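Undergrad: sharing a sequence plus its predicted fold:
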Amino acid sequence: MIQTLAFYLFAALVIASAVMVIMARNPVHSVLWLILAFFNAAGLMVLTGAEFIAALLVIVYVGAVAVLFLFVVMMLDIDFSEMRAGFVKNFPLGILIALVLAAELIFGIGAYQAGRLDLGVASGAAAPILDASNTASLGAVLYRDYLFLFEAAGVILLVAMVGAIVLTHRQRPDGARGQQNISKQVRRKPDEATVMKQPGVGEGVEL
């Protein structure tokens, strides 16, 4: 009984938070509602026994992605009046996209009720390991059956990170503050380095 009540509570909060994400006028409030939706989605994952997925939702999405969104939104100088004007201007296009998505959902639900596709019989190779947590079972499947895809995803993320750094890197003029000169640092002589001094009280430092 308590599991059913918890499910409906978390599900209702997820739906309400998702609606508030798109209905909130302040982008900061939207990100905070998104964080609440992630927490309740993690609660749903715990109810289904997928505690590892719940931990990922809290650690990765809330602790990294949502906080990054919050920092970016708070650091941007957003003109809310201009944003509202853009919303009104693009409102017809948004209604059209919403109608297309609603039609796709109705079509998908109708196709599902008509009968699911027969994709074959499960081989049982990806069955959970006996006497092991779902984390151990997920790790065994991930690093055994999908190792190549997992490594490929890591390489793609690495390339995306390097590309983002290259695109946002700004070449500063020589001598600008914060600009490093690697060759000059390598050619530096020991007598040109900074020396730490510990003078006594009242003795001063010899320059």
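TA: Yep, that arrived.
Undergrad: drop to CA atoms for contacts and neighbour counts, all remaining ones
TA: Noted.
Undergrad: what's the neighbour count on residue 63?
TA: 13 (other CA atoms under 10 Å).
Undergrad: who's in contact with residue 3?
TA: Residue 3 makes contact with residue 47, according to CA atoms under 8 Å, 6 or more residues apart in numbering.
Undergrad: second structure for comparison follows:
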Amino acid sequence: MTFEQIIFYLFSAVLLAAAVGMVTVRNPVYAALCLILSFFTSAALWLLLEAEFLGLVLVLVYVGAVMVLFLFVIMMLDLNTDPVKEGLVKYAPAGFLVAAVIAVEMIMVLQSAPFQIATPLNPPPANNTEALGLILYTDYVYPFEIAAVILLVAIIAAITLTLRRRPDSRKQDISQQVQVKREDRVRMVKMKSETKEQA
């Protein structure tokens, strides 16, 4: 066994442990930290597979931006996960059954003839970034745009979740502010002026 294989299996074990921890941990902040660890180890695996661009993009975009957004949303929502954890054991067998069916379907699809690796007609370019750009913006331009729209919808949904009504938060009602008149805000009080003798 070579040194690269030892590192690959080590990173794979850390990735599996982080993924299991992300799903099973009770605290949402700890789950997000486990997801960050899984992103880092996935980036390390991509670097081992000589996909440097994908590894760096995973660290810069997901760990640097998306996970920070996740942590802010988790802390702003103040999630109460106790009711969710109560139903986990109840629905676990159905979830495992659905996961097994999906895994079998994916294996059957990936073993079909269209997914078998064929010899490329043209040799790929030496630069991974150039090859990824050519494939992404020529063959897969429509799935790329659809993924961008899905991410936009997810961002709008996250903003909408943070703007839900809370009884303890103070909000401004703009319609009431616009309809306010001077008499509602200013009250004239008449008082006698003080003189030196009264003082």
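TA: Yep, it's here. This structure is a prediction, so every number in the text was calculated from the model and none was measured.
Undergrad: skipping adjacent residues, who's closest to residue 7 of the first structure in space?
TA: In space, and not counting its chain neighbours, residue 7 of the first structure is closest to residue 44: 6.5 Å by CA to CA, 6 or more residues apart in numbering.
Undergrad: what is the burial count for the one you found?
TA: 22.
Undergrad: ranges for the helices of the first structure?
TA: Along the first structure, counting by DSSP state H, helices occupy 2-23, 27-47, 51-56, 67-75, 80-89, 91-114, 134-144, 147-168, 182-186.
Undergrad: my guess is residue 18 of the second structure meets residue 35, correct?
TA: Yes - Residue 18 of the second structure is in contact with residue 35 according to CA atoms under 8 Å; the separation is 6.7 Å.
Undergrad: count of residues packed around the residue in the second structure that residue 96 of the first structure lines up against?
TA: Under the alignment (TM-score structural alignment), residue 96 of the first structure maps onto residue 94 of the second structure. Using other CA under 10 Å, residue 94 of the second structure is surrounded by 10 other residues.
Undergrad: distance of residue 94 of the second structure relative to residue 22 of the second structure?
TA: Using CA to CA, to the nearest Å, one gets 20 Å for the distance from residue 94 of the second structure to residue 22 of the second structure.
Undergrad: which residue numbers in the first structure go with the helix or strand hosting residue 184 of the second structure?
TA: Per DSSP states H and E, residue 184 of the second structure falls inside helix 182-185. On the basis of TM-score structural alignment, helix 182-185 of the second structure is assigned to no residues in the first structure.
Undergrad: just checking, what packs against that helix?
TA: Judged by 3 or more CA pairs under 8 Å, 6 or more residues apart in numbering; DSSP states H and E, helix 182-185 of the second structure has no packing partners among the helices and strands.
Undergrad: any idea how far it is from the chain center?
TA: Put simply, helix 182-185 of the second structure sits 47 Å off its chain's centre (CA atoms, centre = their mean, to the nearest Å).
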